[in-house]
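>>> build me a model from this:
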Amino acid sequence: MSPPSKPPKPILAQPSQSFSDIIFTAFSIFILVSSSPKPSSVFFQRFTPTISFPLNPRRFLSIPSMSSTTKISKKHNFPNPQALSEWLSPRLCSESFGLWGVKAGTKNVHNLWLEISEGETFLDDSVPPVRTLEVVIVRILGGGNRVLVESHQELSDGSVRDRCRPLSEKMKPGESVDLAVIRAVREELGSIIGVGNVGDVVRIVPHSYSKKVEERVSVSYPGLPACYVLHTVDALVDGLPDGEFCTEEGEEYEDSDEKKIADGAVSCKKHYWKWMDYDSV
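Coordinates of the predicted model:
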């Protein structure tokens, strides 16, 4: 006689998923999808600026991003250099701020005020403030794989400022790279090639343009962090001497309030130039 078979186990109905569980599941899937890396397009890789970081990144951990800060302009906040100085004083290390215009090769508050008034420089409303500016760098080519370099400057206070870099100039608001190149050559080399025909003697080398962003403490303004947007081109300029030479800075301001303030700023009186091997610059 076979033993009685066990009754089959009842099939338990699975509990239906609650509405809150469905919402949680959908949200989890959304997070996974949105956080997964997206392939970069060729366009993005080609045109995204190169970012270079300082050797000691800890010095810049407190710098806010450019997109999340307020840009300060002279027009609304700094009617004169004294107002700018009063705004900067509690935001900068007093020891570093005290070196402005005192330490050889540095500039003073008058210089920074003029940069802001011309729209060449913006200050982030942060502690410390961050100086943001765009700069055009012109690598002027010569024969024998050489490039023109500014070795040093003679300043109005009698000090000498070492440079050892190609021709460079702060850009004006809305100024194109091409126009900035012409203006830079006119202002710093015009005394030797003539200012009237600069546009005829400057030729930018096609496809030589590059752009990058650098963050470092300003040499001109000790203790003030800076974000430099650098636009670099190679160019040919006719009429330059083959050896070392010197040029004089032209007058930038006419008779105006800016001219009076410029008289109190540290200015460059002479530029000293030499040719160096292209690969060493």
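
>>> hey, let's count contacts and neighbours off CA atoms from now on
Noted.

>>> wait, I261 sits on H110?
Yes - the criterion here is CA atoms under 8 Å, and I261 meets it with H110 at 6.3 Å.

>>> the two: which is more packed in?
H110 (22 against 17; other CA atoms under 10 Å).

>>> contacting residues for S89?
Neighbouring residues of S89 by CA atoms under 8 Å, 6 or more residues apart in numbering: F97.

>>> helix, strand, or coil at it?
Using DSSP: H, G, I helix; E, B strand; the rest coil, the structure places S89 in helix.

>>> distance of it relative to G250?
As judged by CA to CA, to the nearest Å, S89 and G250 stand 32 Å apart.

>>> pick out the residue nearest the middle of this structure.
Most central in the chain under CA atoms, centre = their mean is Y228, positioned 1.2 Å from the mean C-alpha point.

>>> which strand or helix spans it?
Taking DSSP states H and E as the definition, one finds Y228 inside strand 225-237.

>>> ok, the residue nearest to the centre of the chain to R46 distance?
20 Å.

>>> ok, E244 next?
38 Å.

>>> okay, how far is it across stretch 101-110, tip to tip?
Using CA to CA, one end of stretch 101-110 lies 9 Å from the other.

>>> for comparison, sequence B:
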Amino acid sequence: MLRSTPLTSLWTRKSVCNKLLATVVSPRSVKLSSFNGTTSHQLQSWLESNGVDTSGYGSGLAKTISELFEETGKRESILDLEGGRALRVVRVLSLYVINEKGQVLFEEEQVLPDGRSRFRNVALSEKLIGDEDWRHAVDRAVKEELGSILPSGYKITVLEDTYKLLTHQSNSMSYPNLTTKYIIHRVSANVTDIPQEPFSTHEPRPGGRLTTKWVWRCLSPDLQTNVLTTS
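Take a look at the predicted model:
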């Protein structure tokens, strides 16, 4: 499914948005997690002893300790120590899916199975697993995020000359008080057969389904620096 075509695009129409600028940077190796416990209870104790108040976990839009434990078990994140405090490190593929107008596809909002909604405002993204190469995650990201609206036979063209490695550190809405460092592998791509008007996708989840609302946007400076602070 994945086709890598660094210097070409599926569309030759002049873009109505600003050109995306990027610098190629070599990927870095992934270190081991500082947390080596075997239960979610041990994880909670480790977080509390390393400066993280977990009393709000599982309330509102915050995820639970068990979800964080599962995430680390899947190697979707690691837990480190920085300055004596716990630090969550997440490697992310941020895929700028571009249409023929030069607009970028953005995830605007998620509606959870229980009816709660989360404002997102991020490009299509996927957590990388362990030291997974970002190229291997492109097809998985498109299939998981957009598969419910794409026909069979859709094509992906990755524009590898737009690749850029970014890092950003902030608090995550999912895990309050736990500083998260995002290592972002950002690259642009063309994907055929995506609706050109706002649309929604659906993914099965325990207790129902996750609905995601998508929109096309021109890439402003604010959007270029936006990262996954809700993840």
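
>>> distance-wise, check the counterpart of L112 of structure 2 in structure 1 relative to K270 of structure 1.
Aligned counterpart of L112 of structure 2 in structure 1: L155 (TM-score structural alignment). Per CA to CA, L155 of structure 1 is found 7 Å from K270 of structure 1.

>>> likewise for R203 of structure 1?
With CA to CA as the criterion, R203 of structure 1 and K270 of structure 1 are 25 Å apart.

>>> ok, and what's touching stretch 24-34 of structure 2?
With contact meaning CA under 8 Å, 6+ apart, stretch 24-34 of structure 2 is reached by 78-81, 130-131, 161-165.

>>> and the two most separated of those residues?
For the contacts of stretch 24-34 of structure 2, the maximum inter-member distance is 34.2 Å, found between L81 and D161 (CA to CA).

>>> helices of structure 2, residue ranges please.
Taking DSSP state H as the criterion, structure 2 carries its helices at 40-49, 65-73, 134-146, 221-224.

>>> the strand of greatest length in structure 2 vs helix 134-146, what angle?
Scanning structure 2 for the longest strand, with DSSP state E as the assignment, gives strand 156-171. Orientation check (axes from the mean of the first three to the mean of the last three CA atoms, to 10 degrees): strand 156-171 of structure 2 against helix 134-146 gives 90 degrees.

>>> what about strand 156-171 of structure 2, how far off from structure 1?
Taken over the aligned residues, the distance from strand 156-171 of structure 2 to structure 1 averages 1.1 Å (mean CA distance after the TM-score superposition for structure 1).

>>> what is that strand packed up against?
Strand 156-171 of structure 2 sits against strand 2-4, strand 179-191, with contacts defined as 3 or more CA pairs under 8 Å, 6 or more residues apart in numbering; DSSP states H and E.

>>> nearest to R91 of structure 2, of those?
Evaluated over those, closeness to R91 of structure 2 peaks at strand 179-191, with 4.7 Å, by CA to CA.

>>> can you check which part of structure 1 the closest one sits on?
The counterpart of strand 179-191 of structure 2 in structure 1, using TM-score structural alignment, spans residues 225-237.

>>> quick one on the thing from earlier: now neighbour count and distance to L178 of structure 2 too, for the contacts of stretch 24-34 of structure 2, in a markdown table please.
Formatted as a markdown table, the contacts of stretch 24-34 of structure 2 follow (neighbours: other CA atoms under 10 Å; distance: CA to CA, whole Å):
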| residue | neighbour count | distance to L178 of structure 2 |
| --- | --- | --- |
| I78 | 24 | 12 |
| L79 | 23 | 10 |
| D80 | 18 | 11 |
| L81 | 13 | 11 |
| G130 | 18 | 20 |
| D131 | 14 | 22 |
| D161 | 16 | 34 |
| T162 | 18 | 31 |
| Y163 | 21 | 28 |
| K164 | 19 | 26 |
| L165 | 18 | 23 |
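
>>> please enumerate the strands of structure 1.
Under the criterion DSSP E, structure 1 contains strands at 50-52, 71-72, 121-124, 131-142, 146-155, 160-165, 167-170, 202-204, 210-217, 225-237, 245-248, 268-277.

>>> closest to I22 of structure 1 out of these?
Closest to I22 of structure 1 of the strands of structure 1, according to CA to CA: strand 50-52, at 42.8 Å.

>>> what residue in structure 1 is paired with E76 of structure 2?
In structure 1, E76 of structure 2 lands on E120 (TM-score structural alignment).

>>> does that match touch E134 like I think?
Yes - the pair E120 of structure 1 / E134 is scored as a contact, 7.4 Å apart, by CA under 8 Å.

>>> ok so, going back, quick one: which of the contacts of stretch 24-34 of structure 2 is nearest S40 of structure 2?
Nearest member of the contacts of stretch 24-34 of structure 2 to S40 of structure 2, counting by CA to CA, is L79, at 13.2 Å.
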